[in-house]
Structures are given as C-alpha cells and as structure tokens.
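**Q** from the sequence below, what's the structure:
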Amino acid sequence: MLTIQTLKICDGIVLKKSNFHRNFSKKVKNVKDFNYQYLQKSKVPTMHFQKSLPRLPIPELSKSKDRFLNAVRPLMNSDEYAKTIQIVNSFADKEGKTLQETLIAKDKANKHTSYISDYWFDLYLRDRVALPINYNPLLVVQNDTRPEYNNQLLRASNLLVTSLRFMLSLRAQLLIPEVYHLNPKKSNTPSFWNVTGFLPESLSWYGAYLFKAFPLDMSQFPGLFNASRIPKINKDVIFRDPKSNHILIQKNGNFYVFDVLDSDGNLLAPTEILGNMAKIMNDNSPKAEFPLGVLTCQNRNEWAKQRAHLEETGNAEALKLIDSAIFNLVLDDETMGDDKHKLLKHYLHGDGANRWFDKSISLIVTKDGVSGVNFEHSWGDGVAVLRYIEDIYAETVKKPFLTPECKPSDKNISVKKMEFKLDDKAKHFVQKATKEYSDFYNSLSIDYILYEGLNKDRIKKFKVSGDCIMQLGFQAAYHLLYGKYVGTYESCSTSAFKHGRTETMRPCTDKTKAFCDGLHTKSKAELRALMQECTTYHSMLVKEAAMGQGFDRHLFALMKIAEDHNLPRPELFDSYAYKYLNKSILSTSTLSSPNMMGGGFGPVTKEGFGIAYSVFPDKVGAAVISYKDHNNSTHFVEALNKIFVDITNLLSGE
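**A** You can find the predicted model right below:
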C-alpha cells in the first residue's frame, strides 16, 4: 500500500513525495490533480488477482448429505429424524447422483464464474416482495469526534468527495485489492505487493498464497456505483451505466442531480462540490406533495406496473437519470441524537418519502450529521459495501478535504431539480403506497442490546469464540422464550472464490442444544467443557462454510438443476426437514467494526427475527427486529440479557 504524505487544503492538495511511477489510462493535468482524483494508488491493479482466484468448489454429495442431517438433528424428534434419514439417503442414492453429475458438467462449462452465482442473482431478482425491510440492510458509521464536522452540509460533502475518489480509484484500477491476511504483520508488506504485482494475473493468487494471504473476489465492487435495480414483471433487472458523471440527491422527497465530474472525467474541486451541495441545501422548496420514492417500497410487480405507467406518461428520462446516477445521497431533516431505536428505524426503512430503495447504494446523512447506508442486496454482499463505507469513513474523519472554514464555490454549479409529470393515476399510486408502507413498517418490533459484561478480552481469556458465544446466546434466549430450537441462519462470505457470494453456517447444533439444555442444571465445569466443544465445532462449521464446504448452496443448486431440466422435484425439497430448516426463524449476521455505530436487517420470515450482532473490545451488542404480530423484540432482548449474565457468570471466577 502506497503512503503519500500530503498537506490538504480546501481546493486540493500539495504533494510532498510519491514513489508511484505506473501509467494509467486516466489523464489528469498534473501530479496535484492526480493525487486529488484517487483515494488510493495501488501498486497492484484492483482486479490483478481476479483471473487466478480459485473457483468455488462443489461439495461431494455424500458430505452435503451428512452435513444436512447434522443440521436438522437438533431440531427434530427421533421419529422425524428417522424419516428424514430415509429421504436423504434415497436422494443421495438416486436422483441426487444424476443432479450432481449435471451440476458438475455445467460448472465445468462455465469456468468464468461460480456454480451458485447465476442462481443466487436469480433468487433475488425473482422475489416479488418489497426491498425495504425484506432485503435492504443498513450500516451506520460512528459520528466524527469533532462536533463541527457533523454539520450536515459539511459531512455530506466530505463523504461525497471521498466516495467519488473511491469510485475513481476503482474505475482506474487503483483501488487496493481486497486481501485477507492470516498474519498482516508478515504478509501485508511491500515485499508482498512487489512480488504479487510482478507475477502475471494468471499466477498472482498463487504468489499471495505463499505469503499466507488470500485475495478476495472483487467482481461485485463495480456494482456499488452507477447502478440500480429496475422492477420488471416476475423478474427485475440490474441496470448499470458506468459512464454517467452525475450524483442523485434527495431532500424533502424532491430529487436533484448535478455533475460531479467535468467534461474530461476529472473530479470537481471540493469547494465546487460544496457549492452544488449548498445550493440544494438552501433550496426552500416544500416537501414533495407526491414523493415518488415511496413507490420503491412496494411489491415488485406492483411497482413494475406503476413504473411502466410513469415512463409512458413522460417520465422515462427522469427515471433514467435516477437509475444511472453514481449513487443516491439522501439529506434527511431528522435528528438522531443518542436514540438507537430511532436510528435503526430511520436507516432500515424511514417513511419512504425521501428514499429510492432500488439504488445500489443510498448514503443517508441526517440533520445532525449521523451517516450510514441502506443498500440494495441483489447485486452484492457485505464485503464490498463494508469496504466502501470503512474507506470513506476513515478519510473523512482523519483527513477531510473540506473544513468548517471552507466556503462554497460558485464555479461549475450544475444543480437541476428534477420535475415529474404526474397524472391522477400516478398520484393515486403514491397515496396508496404511502398508506401501505406505513402499515408495513409500523408492524415491526425493533430493539437492541449493548451488554458490557462480555467483551473480546474476557471471551478470549477462556479460549472460546466470540461468534460462538453470541450464537449460544441467541439459541438459549429463544429456547428460554419458546422452549424449542428452530432453523438458524448465519451468513458466511465465500468471497475467497471467484464470484463467490455467501454460504449458510448452521449454528444450532447438537452441542449448542446440549449447552442450552444444561445451562441451569449442569455444573460450571460441565458447562465450560460444553462451551469448549461448542466453540471447536462452531469454528469448524464457519471454516467449512467459508471454504465453500457448506451444504445449503449445494442443495439449492441441485434443486435448481432439476428445475432447469424439467425433472421431477425430488422429495427431499418438499420434506418437513428441509422446509423447517430453511424457514430461518433466527436470521443472523455479524458486523464487528469499531467504525460502525450499528447495522441491521429485517426478519426473513414473518415468524422470525433479524439479528445483526457485534463483539467489541468493551462490549457485545445486537439489533433485533421482528414483526409485532408474531414476536416481541424487547422480550427477546430481555431474555438475551439474562443469558449473557449467565454466560458472564460462567466465564467468571475459577
């Protein structure tokens, strides 16, 4: 990673020293402009490792069979489990063999991608449910420690400048490749980048492997920008226009656009961007009477019909401006303060009036400068989004281009407030969507827990996994409330492989069940021993999932192969065990970053919970979201707190 020392001022930077000598397709006027254009100047091209990334393996059918049976065993009684064994063995011995052979043949014929990629895109794009709550997650970064930098205009403008520098680095192949280092002190060194950069693309991954470093798939990163999901009947499409140079701004339900790159493709000066942003902030237009953004909160087929009507009535060009914008920057008139409940609701769903949930990324900045993203999920996963938000957060709090003393420039102002032609039918669409969306988000139960009795050091002291501790807490809390164990989903990235997406790790196991059953009856020594067993098994399952050796994606692909070839649907996929396991009552995902204030997502089933959790140096935390008609998130948080106290006592003393 290049280190370039700079002195930043409002309209650019003064270069002290750089040892960067490569040639790039992007032409800039001078060194000063060059260093302003790009957030990073990697010695190794962004996609250098992409060609040699290993391909996502297709697990052996026998291993997926065993893993599936292990996952369902703690959820079933003996009769149910005996029946499941028969069904699974029959599948593995009969139609499963043919489906496996067909899947392998298809995979060999498509070496440019992974066996799950197309099926996973299709799964997202065919689902007809609304995007907010059902799919779009939220991430909120910490506030700037300097109060004056949390001014809405200043913070939004700084985030915009750095986001564009990130995007231009990506476009120019200058963004540092995403690499997982087993031991960063030994591998994330100049030698690593020199050696791997020298190797041809076809061999570069192998060079990284010798350093015990693992480059990650970056095929999703271009989907961060200039992209939008377009509603279509039965299956949506992802639209991308990497050549567009404008940003989309939403304020009070109104839409604005302005060019952030000049005619040569170079980034406007910071104060010029500030000038455009100030013009929007100072626009006193009232709240939109018919805010079109709320239409993106609906069932996808319903929205597809409405969008077609909007296009037919003179709004096609305006909608294309929204779709092709680099990303959506949302300026909200709300203040968050220290209210975490309000924060979760605001970033997860809001009232829909000042949102466009179809955009790949919506960067939301509130009146008091609280900042985060709500992102559409079909195009990619958390690896790309977290990298983006972490990188822009780091620069804006350490070396922002704009300071409170900077004055907006009146040069290169191109702000255009978008106007839409709305007939009575379109107005009715908005009114109806507003009422239905209000009913939808008001059906949620949202709560959170921040528990200081457990933290990274305390957990590490007893040589147990923090992730395992959290999952034990969820299992025990649910069992405390409902007296049973249910299908549990923990997301695990497979980005170590070309076009990898995610795999499901199944944290409800025989071992976690034994621990939870004995939590209030067994001795401390017995429970500690069980916890060690849980940690060992949990860590093994996480590793298997990350290495493409889970079973969920494999079985799903086999089911899709049967559909593709018009074969009879195997009994396994309609069995009680398969359906019960895949009804993810506890849908969980971890986010442990000191730069994040919070994250969250909705439940994936009406009867379930969406749980985003973190293990911090000084505490553990979780955001818990459910539907009021089925569950109460506050009751779950209360039960979880009791379990955490029990675990704390277990890890205390001799």
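**Q** alpha carbons only for contacts and neighbour counts from here, please
**A** Noted.
**Q** biggest helix in the protein, by residue count?
**A** helix 524-546 (DSSP state H).
**Q** which helices and strands does the next helix or strand after that one pack with?
**A** Going down the chain from helix 524-546, the next helix or strand is helix 552-564, by DSSP states H and E. With contacts taken as 3 or more Cα pairs under 8 Å, 6 or more residues apart in numbering; DSSP states H and E, helix 552-564 sits against helix 61-72, helix 95-108, strand 502-505.
**Q** please identify which of those is closest to Lys511.
**A** Judged by Cα to Cα, the one of the helices and strands packed on helix 552-564 that comes nearest to Lys511 is helix 61-72, at 10.7 Å.
**Q** where's the helix or strand following the closest one relative to the chain centroid, distance-wise?
**A** Sequence order places helix 78-93 as the next helix or strand after helix 61-72, per DSSP H and E. Helix 78-93 sits 36 Å away from the centroid of its parent chain (Cα atoms, centre = their mean, to the nearest Å).
**Q** and helix 78-93, what does it pack against?
**A** Counting by 3+ Cα pairs under 8 Å, 6+ apart, helix 78-93 packs on helix 61-72.
**Q** what sits against the residue most central in space within the chain?
**A** The residue lying closest to the centre of the chain (Cα atoms, centre = their mean) is Gly382, at 3.0 Å. Contact analysis of Gly382 by Cα atoms under 8 Å, 6 or more residues apart in numbering lists nothing.
**Q** closest to Thr271 out of the helices and strands packed on helix 552-564?
**A** Using Cα to Cα, these put strand 502-505 closest to Thr271, at 40.8 Å.
**Q** which other helices and strands contact that closest one?
**A** Using 3+ Cα pairs under 8 Å, 6+ apart: strand 502-505 touches strand 488-493, helix 524-546, helix 552-564.
**Q** what's the second one in contact with?
**A** Applying Cα under 8 Å, 6+ apart, the external contacts of helix 524-546 come out as 463-465, 468, 492-494, 496, 503-507, 511-512, 514-515, 518-519, 550, 650-651.
**Q** for comparison, sequence B:
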Amino acid sequence: MAEAHAAVAFSFSITHEGWDVNFDREVLHLVWQSGVRSWKKRIARLLNNLHNGIYPGHYSYLCLIIGVVSAMHLYGQRVPLNLPPKILSLCPSQTLYWQLGACTITSLSYWLSAVYFLRYSLKMLFMYKGWMYESQVKGSKPSLATRIWAVFVSIIEGWNTPKLYSYQSSLPRLPLPSLHDTMTRYLRSVRPLLDDKSYTKMVKLADEFENGIGKKLQRYIILKSWWSTNYVSDWWEEYVYLRGRYPLMINSNFYGIDAIMLHPTSNQAARAASIINSLLRFRRLLDRQELDPILIQGMVPLCSWQYERIFNTTRVPGDEADKIIHISDSNHIAVYHKGRYFKVIIHHKGRILRPAEIQMQIEQILKDTSEPQEGEEKLAALTAGLRRHWAKVRQSYFSKGVNRLSLDAIERAAFVVVLDDFPYEFDMEDPSKLDNYGKVLLHGKGYDRWFDKSFTLCIGNNGRLGFNAEHSWGDAAVMSHLWEWVITEESYEPRSDAPIIAHCLEYILLEESENIRFDHRGNALGNPEFTPPPPNRLNWDIPKSCQCAIEESLHIANILINDIDLRIYVHDNYGKGFMKSCNLSPDAYIQMALQLAYFRDAGKFCLTYEAAMTRMFREGRTETVRPCSQESVAWVKGMEDKSNSIEEKIKLLKIACANHQRAYKDAMCGKGIDRHIFCLYVVSKYLEVDSPFIKEVMSEPWRLSTSQTPHGQTKKLDLKKHPKCISAGGGFGPVADDGYGVSYIIAGEDLLFFHISNKKSCPTTDCHRFAKKIEQALADMRQLYVDFKN
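**A** Now for the predicted structure:
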C-alpha cells in the first residue's frame, strides 16, 4: 500500500502531547498546479464561449461603433433612433461620463442587434441545400441562386474568424419530414424486397397508419422539433445506445487501424509515447477551440458538438440504462499492461509531457515485473459483458474504498492505453495477418480493453497500433477525424513545442526518410527536460465472489469472440481515380458493387443500411441511406442477364448510381426515412400504442450494414506528397445474426479497404467468401468500361 500512503498530502493527529500536522509538499504542489491549470482552462473556455456567442460578430466592431456614436453625439449629430438622449433622460446628471455611458449602451444595443441579425441570416442561409443537388461535373456552373447564396455566406462569414464551436448557434435545426413523404419514400424503398402480395399488405398498413394513429404521433414529434435542438439525437443516443443491455464489445464498439503502409518504429514505448503526445495535443486544440471546423465546399460547417466528448469520457453502466459521464479536464491516462493497471500523469508545469518523457514512463511500465493482483488481469471483462450484470457488480464491489479510487482513475482518465505483449502484423502476401490485426482491435482477448471508455488506444509490441471506440458518445466520422489528424501529425508535421535543435533535426530527417519522430534506434526524438512522475500502480481488493462475476462476463465475451469472423480485403487493382473517370460517385459505385456481390453470395436482395451524416444540422448524427433500391436491383439483374449489351448495363449502372447519390443527399438534408420512423416508434411506446405498421418496420433486419470511413477531414493530409500516410480504416460487427457488417475506406486513387464481419454460427454467411464476391464484382464493373472503350 505504499502508493496509497504516498497519495496522502495532509494528515492531522491528536496525541497526549498535543496535536500534530504533517503534509507532503510535493503532493500539495501537484494539487496547486492542477488547480491553476483548471482555472486557466475555465478562463480560456469562458473567453471562447464569449467569442462563439457573438460569432460572426467581433469585439473590434463594438469599439468602432462606440467611437462613431460618441463622436456623433458629442458633436450634436443625431444618431439612429436617437437613443443617447432617451437614456440620458433617465440619468441623474448630464456630465461627460454619463453621456459616454449612454453612448456605450446605445452602441452595445446596435452591435448586439447586428450580431443577432448576422447570426440568424447565416442560419437562414445554411438552410438552403440547393447547392448539394446541382451537378458536380467538372466544368459545370452552379445556378444563379447558388452563386448569390455563396456570395452572401462568404460576406457574413468574413466578419470574423471562426473557432471550432463558433457555428453551433448558426446551424439550423434538423427538419421534420411530413408523414406522407416518409410513407411514400418507405414504400418505394421496400418495393424491390417484397413480392406483390407482401407489398400490397405493406401499402395497406402504411395507409392505415398515415390516416390513423400516425397523425397523432406526428403531432408529438412536431412539438418536440419546436422546443428541442434536434428532434432525433437525444432519443437516438438513449434508446439505440444507452438503453441497450447487450454487450458493447463487437455489438456496438468499433475499431480503427494504423497507417499500415508506414512502420516508423518497432519500439513499443517510443511509438506509444509519440501517439499519446499527439492525442494530447489534439485534446489541447479542442480545449482551446483552435481546431478548424469542418466546412463543406469551404463554406457550410458541420456540427462540432460530438467533439466535446472525445476525451475524458466514459459510459457508466446502469440497471435500466447507462449514462455518459464527461469531465471537463483530466491530467492523467490509464495504462494496462500484462494484467496490471497504471495511472500515468501527462502534464508538468502547465505543459504536456514530451514524447521522450512519456517514453520514460511507458518503459517503466514495460519493465515492471510485478504480478497482477487477484482479479485485476481480467477486470475489464466486466465492460465486455452484459450491462445489467456490470451495473450490479459495480455497485456491489466498486462503489467505495480502494476499488472506487482505482476505478475512478480509469473512468476519469483522458483515455485508456493498452500495451499488448504480442505484435500487430501486416503482410500483403498473407491476408490472415491483417484479419487478425482487426480482430485484436475489435475485441482483443475480451478482458484487455476497457470497452466503456470513449476510446482505448492499443499498441502492439512491434510498434503498430489502433483503437477501439465506444459508440454512444459519437460517431465514427469524429474518431476518424481524430485518428487522421494524429497519424498525419506523427508522420510529417513538426511539433511546435519541440526545441529548436530538435526541429532542425526533424526537418533533416524529413528530407531523408520522412521519419521525423524517431531516431535511428527507434526512440522518440529529443531529450527529457526532467524526470517525469513515475506511473502509479492502481490497487484493487477483489474478493472471490467478484472474481466469479468477472468470469461470468468473460464467459459471455468469449462466446461473442468465438462466433465472430472478420476479413479485411485490400483492393489495389484500382480506386476512386477510375471511378471518377467513369463520371460516377465513388461511394455509389462501391455500394452498387456491394449489391451485386450480395446478390451473387445470397441469391437474393436484402435490406441494406448505409450511414449518412446529418451534421449540417445542429447536434446531427446519422441517417440511413437504403442502397437496395428499384434502380440498383434493375442494374444487378441487368448485369446477370447475359443477353444485355454493355451499353445497357452501363446505362443501368449510371441510373442506379445517380439514384443512390440523390438518396444520400436526401438523407444528409434531413429527408431520410428511418430516423423519422424511429421517433414515431418512440412516441408510440410512450403512449403505449401498438401500430402494426411500425411493428413491421422495426422488425426488419439489416442483413447488409455498411458504412464508409471518411478521410481528408484535416488540411494536414496530403496524399499526393505522402501517399502512404493513410489509415486502413476500421470496422464493426454485423448488425443481424445472419448478415454482414461492411466498412470501407477509399484510401487513395488506387486503393480500397473493406472490413467485412459475420457470425460463424450462421451457415449462410462467410466474410471470406463475400470478400471474393466483392473482388469479382469490382472486376466485372471495371471490365464493363474497358470493353465499352474498346
């Protein structure tokens, strides 16, 4: 218990000789530093909130208005609305100070009026989505309305430089579709999946719903859309994620992989230190709101709300529902290695520890030969099992004492780091190595990932890495942005806080090898300025009954692990360059390939899910695109019909891709189907109303669940200069027991990655077989255009 004694900063005791006070100056100094840092962040956060509160206005314009109004009033000129004399009439005197005060109040009212006028004007402009539907063909000109819109947006945005959250109050609310429009779109989406009899039945159910209980349910959602920021997001977070009692591992959490074309060092401690430092630098950008907001077409912002919970966040289990706990600051990370947990301090005198300093801490953990305490090694299995079971165990064994302190150290950490004692391997000649790489990140051993944490950074003993992320706090696009920034920053962006000599060395190394983070021995560049605080081993008191509960969760986790299969298919025959040369959207092209592959694999079509973001609206998350449409079915059948000409097949493909692209844009613009029906379902449950239509819709399985991992979200990434600096994307488990989970990333002009998962217990699905179907579908689609040109 030496660590526990060292943590006591102050003690007070009374003896027969009097009273005695002892204190540890070093610990009190750490407490003082933490407090100062916390107050600095609070002040910075307050200033940022003031900046965002007046965006797109600026304080300098207020000073200018005060000067103009004061000059006009003092020289006898009448200012607009003649406010200074009216204010002075309420003052006790007419001295110069009172006159200047009246002019200041007048100027403030003018300025605030202008600020709110600009803000609401910007919100109205952002409601216009016509630019999304206009042709993106090279050389085509936007419409007159879009050009006028762009001019006004540019003028208003030019008044001030935005911070990360500056646009939040200017983003419009997610529009609520009419009940009739949703019913019409839904029936059209399921038509290719139903025979005539089933479709007639569904039309009848939809008509009864629309003209019956649906009207009442819609009125409640209309009311919610008026007073809530986003009529979907809070219910989506609660009912889809937090109320789920199933295990998070595989079923909900997702993973991301390293830039596998690069391997800057095989030194595990050095690579961990470099990435940890980069993650902390990204967190500092978030805290200071210095990260640039993402702008579509350089003008339309995406909602940045989800970024607030990337760090210092954990999902806490509950009996009926979990809750997300986010703290404003954390000065440590939690590290797991060979069954032991450590608390590692990451700040010193107001700055982030440098990579060389963090490497020293990681090396101390790697060299530690102590054994795990009883129950400690497999403790995280509780986060991989059933949520209700974890909630009961947490309440019984981790609500007080040393267990509570240690659990707090993990849950209140900035993030969790796992140092694995085996390598993460990639070999183009042996695909199984990359498959195992993905499995390690998706589920590990079932007890070596803290699945409740917003994300867990995982590092193999050969220096390769990845992450496992919890899903309720945010979507994959946000983690993808973080990961892209970190990988890019580590690969070729010099650190601004490094010493000048180190900068020179970094640039020299960049010219020679592009490895600007590690020396020739694989260690992090730079010398430590001081000896950093040693890692603090966490202590646990886990009785036998709790260990049995841990084993119970691990049993559930092992069942899931043994049932999941994963194939990561690397397609390097061609990429988006060829797809664009065919004048087709790369995403639509790949979705059509997936439809063709699934039909060849299963002999039928299925309800297909593709995630589209709705972050052009405030607190937007995702909407569903349904790629299996009448047009895509017509194309697939046309491809399989040998009597069809090449020209006819290409024509059908273009029609299918155009339809898919429009459906994707509809989903992004709030014209989707599934989130609206989901909210209708929630209201029906609140009112305890049964609807045969909603019951039918909600019971439909998504046998093909797909998602594209976005990239190019940071301005740092330049694949033309650094083509190897790209993550291989990430993946997730299948949504349906008899379905596939497919995540893909368009990694470059000639490179695609597909992460395909399925359950081994299902006799009709096989991710390895499906990968070959995708490969063949992509080859056949390319051959269409090759034959057409010849």
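**Q** what's the TM between chain one and chain two?
**A** Here the superposed chains carry a TM-score of 0.85, computed using TM-score structural alignment, normalised by the length of structure 1; 580 aligned residues with a Cα RMSD of 2.1 Å.
**Q** pull out the buried members of the contacts of helix 524-546 of structure 1.
**A** Among the contacts of helix 524-546 of structure 1, those buried by neighbour count (16 or more other Cα atoms under 10 Å) are 464-465, 468, 492-494, 496, 503-507, 511-512, 515, 519, 550, 650-651.
**Q** so where is the longest helix of structure 1 in structure 2?
**A** The alignment of helix 524-546 of structure 1 onto structure 2 (TM-score structural alignment) covers residues 646-668.
**Q** what about that stretch, distance to the chain center?
**A** With Cα atoms, centre = their mean, you get 28 Å for stretch 646-668 of structure 2.
**Q** buried residues in that stretch?
**A** Quick answer for stretch 646-668 of structure 2 (16+ other Cα under 10 Å): 646, 649-650, 652-661, 663-668.
**Q** any idea what Leu419 of structure 2 aligns with in structure 1?
**A** Checking TM-score structural alignment: Leu419 of structure 2 goes with Leu331.
**Q** contacting residues for that match?
**A** So Leu331 of structure 1 contacts 152, 156, 249-252, 364-367 (Cα under 8 Å, 6+ apart).
**Q** nearest to Asp93 of structure 1 among the residues you listed?
**A** Nearest to Asp93 of structure 1 among the contacts of Leu331 of structure 1, with distances taken as Cα to Cα, is Ile364, at 52.3 Å.
**Q** run through the residues that contact the alignment partner in structure 2 of Leu216 of structure 1.
**A** In structure 2, the residue matched to Leu216 of structure 1 (TM-score structural alignment) is Leu302. Residues counted as contacts of Leu302 of structure 2 (Cα under 8 Å, 6+ apart) are 293-296, 615-617.
**Q** at 7 Å what do you get?
**A** 294-295, 615-616 (Cα atoms under 7 Å, 6 or more residues apart in numbering).
**Q** and the residues you listed, which is closest to Leu47 of structure 2?
**A** Ile294 (21.5 Å).
**Q** for the residue mapped onto the closest one from structure 1, which non-adjacent residue is closest in space?
**A** Aligned by TM-score structural alignment, Ile294 of structure 2 pairs with Glu178 of structure 1. Of all residues not flanking Glu178 of structure 1 in the chain, Leu216 sits nearest, at 5.5 Å (Cα to Cα, 6 or more residues apart in numbering).
**Q** go through the helices and strands packed on strand 502-505 of structure 1 and name the closest to Pro74 of structure 1.
**A** strand 488-493 (11.3 Å).
**Q** what range in structure 2 does the closest one sit on?
**A** Residue span in structure 2 matched to strand 488-493 of structure 1, by TM-score structural alignment: 608-613.
**Q** give me the neighbour count for Ser163 of structure 1.
**A** 25 (other Cα atoms under 10 Å).
**Q** for it, give its distance to Met418 of structure 1.
**A** Applying Cα to Cα, to the nearest Å, the value for Ser163 of structure 1 to Met418 of structure 1 is 23 Å.
**Q** just give the nearest non-adjacent residue to the counterpart of Trp473 of structure 2 in structure 1, would you?
**A** Aligned by TM-score structural alignment, Trp473 of structure 2 pairs with Trp379 of structure 1. Distances taken as Cα to Cα, 6+ apart put Gly223 closest to Trp379 of structure 1, at 6.3 Å, once the chain neighbours are dropped.
**Q** and that neighbour, how close does it get to Phe636 of structure 1?
**A** Gly223 of structure 1 is 36 Å from Phe636 of structure 1, by Cα to Cα.
**Q** before we move on, back to that, right, and the helices and strands packed on helix 552-564 of structure 1 - which one's nearest Gly610 of structure 1?
**A** It is, among those and with distance given as Cα to Cα, strand 502-505, at 14.7 Å.
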